[in-house]
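Visitor: With the sequence up front, the predicted model follows.
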Amino acid sequence: MSRGMLPGKRRSAALQSFSFRKPSDVDIILDDEDEHSFVSSYTNLDKISGQILIKCGKDSSFHELEISFEGVTETYIEKVATTAPTSGRTIGRHRFLKLLQPIDPSLLPENRVARAGVLYTFPFEFVVPDRLLDQQCTHRVDSPQVHEAHTRVPPSFGDPMLAGDGQTLQDDMAPEMSKIQYMIRARMVKARATGTRSSDVTDKAIKVRIVPAVDEDPPLNISEDNKDFELRKEKDVRKGLFKGKLGRITAEAPQPSGFRLPALKNQSGCPISTMTTVNLRFDPIDDKVQPPPLGSIVSKLRAQTFFGSVPFRHLPSRSSVNAWDTQRGFFVQSVELSSRCISSVEWRKHDGMGSSTASLSRRQSNFSDLSMASTENTPDPSSAYRPGSPFYTAKVLVPMSLPRNRSFTPTFHSCSVSRTYVLDLNVSYHTPGATVSTPSIQLRLPIQISAEGNPDATVTISEEEAEAIATREVDEELAEGRFSSRSLAPPMQIPEYSETQPRVLPAFQGLRRQSEQQQGPPGYSLAGWGGSLLRGGVATTSESLSAFQTAARANSVSVM
């Protein structure tokens, strides 16, 4: 495109507004900019293209023009102190992405002096990467899984102008102490004298919203003593606050399937839903006690945000965060998903013939089995169960949908910011004499939010890039010792073998002569090797060694 020409209404309006701006100004125009949206949204492998418009009010010399696509994480932690002079913040900033646009030298002004009143146009095109480079996560980690999670592209996070669908502002439940921002940036840099820092003739950036494609990870392996989740819980059922027991109720549920955010270009308006099942069991103290009637089930989604001014060496959790840590912080916010009346759910009675205390002991040793969806709908007996006695079971289906008045980011872990989700399920029931409050039993399940990518996106790389990637992978393999050069061709020269007589101590001379006179046991002679084998598999005759040399020459392979 020639200088001074701006296609479209958006470019015409930008050109007309230049006369009311600063002497040196920059405008960034995106090709797919929607006039009905205040921010453009992209995912992995999407192209971000547009033009940089530069117009100066006076002649301005510059040394370099830089057009980049950048991703930055900013965090801070408030220091808690009893005295004012010791209060303050610990700030962390990490630029995890910076892609530079090559600029055609013919588009630059002569002698790198931008003339006053002349509009200069520079096109750009970036591709949102599928992953970050390994060099972006160089700190120490406790496992390779942490490094793999830190090199995924994180979503835009914590910026109220970018939360939502680009058309309406929504709360993404992120604290202001953590932000992840992406931007297209244009800078004109003017070099100063040697030994001094360069100055910016002009600097302009616009934000873009990135929602990366995220696949759902396998279920967590949760131990019995885990403090963050409760996939199974038992509770005594009483007649009243200070009255006797009626039995013991048990609730358990597998890890549910996560919520799946649709692709950015396929926003159909359908609710984002999932479902889980809560299995209940009641073990009465005697055969005459009936199970308590069920009341309601309430599901809530807890959005947990972990942030720090220093990188995380592990995947953070609620139990691993110290409230007095001056380098890391934690923020949580809940939103209700559903509330259903389950009074119509009926208990089913079992005679107890197929139950035993052995299944209870297996549950205690294999508690992590609840991490996977189980085909068995009957929970294992509680600690108060009497073998052979009858018990009751019930199954409750819990459908859930994400509310439309909130913005949900996919589950992610970066070097200094993480977002995870926990599903809280509260099952209430009624007991005779309970007038103060309705008793209930709660479960805490891990749940993920994943996101679909662009189905039409394809990875396009040049031949030079493919060759460079292949060379780097081979170099890495050789550096790690995975490859070793070898040749399967016959050797050029057959090595000579010479027999070496072992030195035998005098005390063992008699034993050797005695063993040579003995005949080897049946089945230990090898035809074609010309010798016998003694006990223990040791050859003593020279014929066996000569035969070994012949076989070695016939089957030799040179390993370099």
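Guide: Nice, thanks for sending it over. Numbering: from 1, shown residues only.
Visitor: hey, let's count contacts and neighbours off CA atoms from now on
Guide: Fine.
Visitor: Can you tell me the SS state at the residue nearest the centre of the chain?
Guide: Against the mean C-alpha coordinate of the chain, by CA atoms, centre = their mean, the closest residue is residue 149 at 4.1 Å. Under DSSP: H, G, I helix; E, B strand; the rest coil, the three-state class of residue 149 is helix.
Visitor: hang on, residue 459 packs against residue 45?
Guide: Yes - assessed by CA atoms under 8 Å, residue 459 is found in contact with residue 45 at 6.9 Å.
Visitor: These two: who's more crowded?
Guide: residue 45 (21 against 10; other CA atoms under 10 Å).
Visitor: gap between the residue lying closest to that one once chain neighbours are set aside and residue 427?
Guide: Nearest residue to residue 45, sequence neighbours excluded (CA to CA, 6 or more residues apart in numbering): residue 128, at 4.9 Å. Distance of residue 128 to residue 427, given as CA to CA, to the nearest Å: 44 Å.
Visitor: tell me, which helix in this protein spans the most residues?
Guide: Looking across the chain with DSSP state H, the single longest helix is helix 463-479.
Visitor: List of residues touching the host helix or strand of residue 340?
Guide: In the assignment (DSSP states H and E), residue 340 maps to strand 328-341. Outside strand 328-341, the residues within contact range by CA atoms under 8 Å, 6 or more residues apart in numbering are 77, 173-175, 295-310, 318, 321, 323, 399-403.
Visitor: now stretch 52-64
Guide: Residues outside stretch 52-64 that contact it (CA under 8 Å, 6+ apart) are 18, 22-29, 112-124, 186, 188-191, 201.
Visitor: how about that stretch: buried residues?
Guide: The neighbour-count check on stretch 52-64 (16 or more other CA atoms under 10 Å) flags 52, 53, 54, 55, 56, 57, 60, 61, 62, 63 as buried.
Visitor: ok, the third one to residue 66 distance?
Guide: Looking back up the chat, that one is residue 54. Taken as CA to CA, the span from residue 54 to residue 66 is 12 Å.
Visitor: Next one for the comparison:
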Amino acid sequence: MPVRTSMSTSPSEASSSLSAHARKFVFPRSDIQIHLKNHFKTKTYTSSSIVSGDVSISTQRDVRFDSIEIILLGTARTKTDGYSAPHESTHTFLKLTMPISESVYPVPRVLEGARGLSVPFHFVLPNFLTIGACTHKVESDQLKGQHLCLPPSMGSWARGNWEKDDLSPQMADIEYTVRARVWKQPELQARPIKIMESVKSIQVLPTFQEDAPLSITKNDRLYCMSKTKSIRKNLLSTKLGKLTVSAEQPRAIMLRPDGQLSTGTTAQIDLKFEPVCAGAAPPKVTAVSSKITAHTYYSGGPINSRPNMGDFVKPGISDRRGVYSTSVSLPTMTPTPETQTWTAHQARRDSGYFTDTAPENTASEGEEDDDNDRQHRRRRRRTSTAFANLVRPSKQQQGQPPPRPSPSTTVYHTSTTHLPIARLPTSKKFFVPTFHSCITSRAYTLHVSLQVAGSAGSGNTTLSLALPLQIGVEPPSGGGGGGGGGGNIRRRAGAAATTTRGEEEALPSFEDAVEDAAVDEFFRPRVLSVPEVAFMETSVLPGYGVR
């Protein structure tokens, strides 16, 4: 038979649990809250934004304390796979401490239960970090400057406050928080004890200007700037020619300071078709599709190079590293005959110089063009005959006529296609700007796929490119994107800039111009070298001879 086990609670245990439950209502826990001015759940702060408010502390009984700390903290966290357990790295790149006046503290320093305490604070988000935020070695000064820029909020804040995906993984997180703490010093040499703490996260989207285009090499595996394929009518037929698709890095896409809207950009795609024979017609681009891929790089240690250049996760690196990539599709574009124009480039066999003809779909039929073509053929025939006489004199001596030159052959066709990107799909996605920090980075690639048909009824050939794409953030235009107060500073700066420009437009006086010329002459670089032999043994003044 199964054995029934009866569980009983002693009167002492019941009374202790009841007393603990009663104490929870008789003596509620102390409360500390952070209140931000002009703040709402999805508000975004940017560079030079003001983060201000107050910290309210309330207790149900008297509590002795020694100090109150209010800080604005910026922290980056990464998680990588370890040998036995995941490895977590933390980098605190920003720490702003609010100085609290002695007049704010009560005397004595006791939080009274009957009355609360309110402590104001005021922070301004910097445009750049201090040098101490990045102390490890990097490969260039430019990368050092990028590590000293404020990174944007990424990860936990967007997942908790936005109903949007910021395309970041769980392994990389950047968070900005306002923290308020109440400390108590039990003894003179002992460590302080934290009595209360409150944390409030904010969304930060710093300003990122457009950078110079990247210098892509064959070692940069993330990008593909050019692609070449053979064009055929079908799988078993001979090839019609070779098609090369190439492009350059497009202009950056700029986000608004709140990250809700963006500007557009255009990618220029150059096509070059080299036919096998002169009669082969260039192919037709039937469709152009594109997508934006976000690459989030994270590392357990400091990153000393651009993670999007070279091979970030190549073997032999001691640091634990990883990359997370996800894509967002863009609308497909179908080129029209008006937008797809091929230009034929012809070569003259007598000299090797190339000449460009008019576009094939806009060829001219005037009499002047016909005369020019006839003159060009006669000139080419005479030059080719003279060249044949020089190269093959033995055949000329035997009385054999030189071979008749063939007409001018088409060497290649070129065309240009523009792929417009109106704006980013920010309605469902939150795009973090391109940035590089010490342990995490974000980069973007624009993947472009062209479907090309060699002739009517033939199969399509797909050529794909992976172009670097930068996403930046525009500076705030008016009142300081984060909390009121920044507009006056910018207006004063704008007035000062206007005054400076007015002074520069006025012509300087004659004395100032002479003085500036003297200063420029003094600081002009000079070349020091050994004097010539003619001037090495002259110890007398010029014009006076030695008797």
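Guide: Thanks, I have the structure now. Since the structure is predicted, the reported quantities are computational estimates derived from the model, not experimental observations.
Visitor: Would you pull the TM-score for this pair?
Guide: Overlay of the two chains. TM-score (TM-score structural alignment, normalised by the length of the second structure): 0.70; 417 aligned residues with a CA RMSD of 3.3 Å.
Visitor: Among the contacts of stretch 52-64 of the first structure, name the buried ones.
Guide: 18, 23-29, 114-115, 117-124, 186, 188-191, 201.
Visitor: whereabouts in the first structure does the longest helix along the second structure align?
Guide: Criterion DSSP H: the longest helix present in the second structure is helix 367-391. Counting by TM-score structural alignment, helix 367-391 of the second structure lines up with no residues of the first structure.
Visitor: Buried ones in that helix, by neighbour count?
Guide: Buried, per 16+ other CA under 10 Å, within helix 367-391 of the second structure: 380, 381, 384, 385, 388.
Visitor: same check, this time on stretch 276-289 of the first structure
Guide: For stretch 276-289 of the first structure, by 16+ other CA under 10 Å, it's 276, 277, 278, 279, 280, 281, 282, 283, 284, 285.
Visitor: corresponding residue for the second one in the second structure?
Guide: Taking TM-score structural alignment, residue 277 of the first structure has residue 268 as its aligned residue in the second structure.
Visitor: Buried residues, stretch 89-99 of the first structure. List them.
Guide: Buried residues in stretch 89-99 of the first structure (16+ other CA under 10 Å): 92, 93, 94, 96, 97, 98.
Visitor: about what we covered before: buried subset of the contacts of strand 328-341 of the first structure, written for ChimeraX?
Guide: Here is the ChimeraX command that selects the buried residues among the contacts of strand 328-341 of the first structure (16+ other CA under 10 Å):
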select :77,173,174,175,295,296,297,298,299,300,301,302,303,304,305,306,307,308,309,310,318,400,402
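Visitor: Narrow the contacts of strand 328-341 of the first structure to those in strands?
Guide: Counting by DSSP state E, the contacts of strand 328-341 of the first structure place 77, 295-308, 399-401 in strands.
Visitor: where exactly do the strands run in the stretch 51-200 of the first structure?
Guide: 60-61, 64-79, 88-100, 113-114, 119-127, 178-190, 199-210 (DSSP state E, counting those that start in this stretch).
Visitor: ignore the last one, the stretch 401-550 of the first structure
Guide: Using DSSP E, counting those that start in this stretch, strands in the stretch 401-550 of the first structure cover 412-413, 417-429, 440-447, 449-451.
Visitor: Aligned to residue 27 of the first structure, what sits in the second structure?
Guide: The alignment partner of residue 27 of the first structure in the second structure, by TM-score structural alignment, is residue 33.
Visitor: for its match, what are its contacts?
Guide: 55, 56, 57, 198.
Visitor: Identify the spatial nearest neighbour of the third one, chain neighbours not counted.
Guide: Read it as residue 57 of the second structure. residue 32 (4.5 Å).
Visitor: can you list the buried residues of stretch 276-289 of the first structure in JSON lines and add distance to residue 238 of the first structure and secondary structure?
Guide: Formatted as JSON lines, these follow (distance: CA to CA, whole Å; DSSP: H, G, I helix; E, B strand; the rest coil):
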{"residue": "276", "distance to residue 238 of the first structure": "28", "secondary structure": "strand"}
{"residue": "277", "distance to residue 238 of the first structure": "25", "secondary structure": "strand"}
{"residue": "278", "distance to residue 238 of the first structure": "22", "secondary structure": "strand"}
{"residue": "279", "distance to residue 238 of the first structure": "20", "secondary structure": "strand"}
{"residue": "280", "distance to residue 238 of the first structure": "17", "secondary structure": "strand"}
{"residue": "281", "distance to residue 238 of the first structure": "15", "secondary structure": "strand"}
{"residue": "282", "distance to residue 238 of the first structure": "12", "secondary structure": "strand"}
{"residue": "283", "distance to residue 238 of the first structure": "12", "secondary structure": "strand"}
{"residue": "284", "distance to residue 238 of the first structure": "11", "secondary structure": "strand"}
{"residue": "285", "distance to residue 238 of the first structure": "11", "secondary structure": "coil"}
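Visitor: what's the closest of those to residue 142 of the first structure?
Guide: Nearest to residue 142 of the first structure, judged by CA to CA, of those is residue 276 at 32.5 Å.
Visitor: hang on, isn't residue 194 of the second structure packed against residue 186?
Guide: No - applying CA under 8 Å as the test, residue 194 of the second structure and residue 186 come out as separate, 10.7 Å apart.
Visitor: sorry, back to before: for residue 128 and residue 427 of the first structure, indicate the residue with more neighbours.
Guide: residue 427 (22 against 18).
Visitor: And that one, what's its match in the second structure?
Guide: Using TM-score structural alignment, residue 427 of the first structure pairs with residue 450 in the second structure.
Visitor: mind listing what the nearest residue to that match once chain neighbours are set aside touches?
Guide: Among residues not flanking residue 450 of the second structure along the chain, residue 288 sits closest, at 4.7 Å (CA to CA, 6+ apart). Neighbouring residues of residue 288 of the second structure by CA under 8 Å, 6+ apart: 332, 333, 334, 335, 419, 448, 449, 450, 451.
Visitor: Which members of those residues are classed as buried?
Guide: Among the contacts of residue 288 of the second structure, those scoring as buried are 335, 419, 448, 449, 450, 451 (criterion: 16+ other CA under 10 Å).
Visitor: give me the number of residues near residue 308 of the second structure?
Guide: Residue 308 of the second structure: 22 neighbours (other CA under 10 Å).
Visitor: Buried residues in the helix or strand harbouring residue 356 of the second structure, which are they?
Guide: Residue 356 of the second structure is part of strand 354-359 when elements are defined by DSSP H and E. Buried positions in strand 354-359 of the second structure, judged by neighbour count with 16+ other CA under 10 Å: residue 359.
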